[in-house]
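**Student:** This is a predicted model, with the sequence first.
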Amino acid sequence: MKIAVSLLALPLALSVAACGDTWGERAVTGGGIGAGTGLAVGAIAGWPLVAPVLVGTAVGAGIGAATTPKK
């Protein structure tokens, strides 16, 4: 069950990652989505929660900032 939930959470998080128009908005929203995903995965896996949240935040913010559309 834990693996099934984890496999569903990741694509959902990636599909809504980095909503916003500017570089900063996308980094902040991507970081928030990454933090929530890291928290969920860490809780489901039974890990201590701080490390998955920090990693999720960093990855989400990086992806959000990197995928800002050029206008």
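**Tutor:** That came through, no problem. Remember, predicted model here, so these are calculated numbers, not experimental data.
**Student:** CA atoms for contacts and neighbours, from now on please.
**Tutor:** Will do.
**Student:** what ranges do the helices span in the chain?
**Tutor:** With DSSP state H as the criterion, the chain has helices at 2-15, 23-45, 50-66.
**Student:** and the shortest one, what does it pack onto?
**Tutor:** Using 3 or more Cα pairs under 8 Å, 6 or more residues apart in numbering; DSSP states H and E as the contact criterion, the elements in contact with helix 2-15 are helix 23-45.
**Student:** Would you mind listing the buried residues in the helix it packs on?
**Tutor:** In terms of neighbour count (16 or more other Cα atoms under 10 Å), helix 23-45 has its buried residues at 23, 25-42.
**Student:** Take this one as well and set it beside the first:
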Amino acid sequence: MKTIQKCVFAVMAAAVLLSAVGCEGMSRRDKNMAVGAGVGAVGGAVLTGGSALGTVGGAAVGGVIGNEVGKGNR
């Protein structure tokens, strides 16, 4: 089970990094929100053992936090 979690974490981290590269036309605030959602999704998945609800919840919370952090970057 731990091996599967590590693989899922690695795949999610790679997806977040690759998606950040494709954000060329986005504002800094939008980028912060996207990165926050990605990190939150990975964190939620890890903390809840891969639960879909935990992953979606983590993404939502991370997106909100990234959006709020992005407000200061004008």
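**Tutor:** Okay, I see it. Since this is a predicted model, take the numbers as computed values, not measurements.
**Student:** Any idea how many residues pack against the alignment partner in the second structure of G60 of the first structure?
**Tutor:** Counting by TM-score structural alignment, G60 of the first structure lines up with G62 in the second structure. By the measure other Cα atoms under 10 Å, the count of residues near G62 of the second structure is 25.
**Student:** Then the one 3 residues further on?
**Tutor:** Burial of I65 of the second structure is recorded as 17 neighbouring residues (other Cα under 10 Å).
**Student:** again, but for A15 of the second structure
**Tutor:** So A15 of the second structure, with other Cα under 10 Å, has 12 neighbours.
**Student:** before we move on, what SS does it have?
**Tutor:** helix (DSSP: H, G, I helix; E, B strand; the rest coil).
**Student:** What separation is there between it and G63 of the second structure?
**Tutor:** Separation of A15 of the second structure from G63 of the second structure (Cα to Cα, to the nearest Å): 16 Å.
**Student:** Equivalent analysis for L47 of the second structure, please.
**Tutor:** To G63 of the second structure, L47 of the second structure is 17 Å away according to Cα to Cα.
**Student:** what do you get for A10 of the second structure?
**Tutor:** Separation of A10 of the second structure from G63 of the second structure (Cα to Cα): 20 Å.
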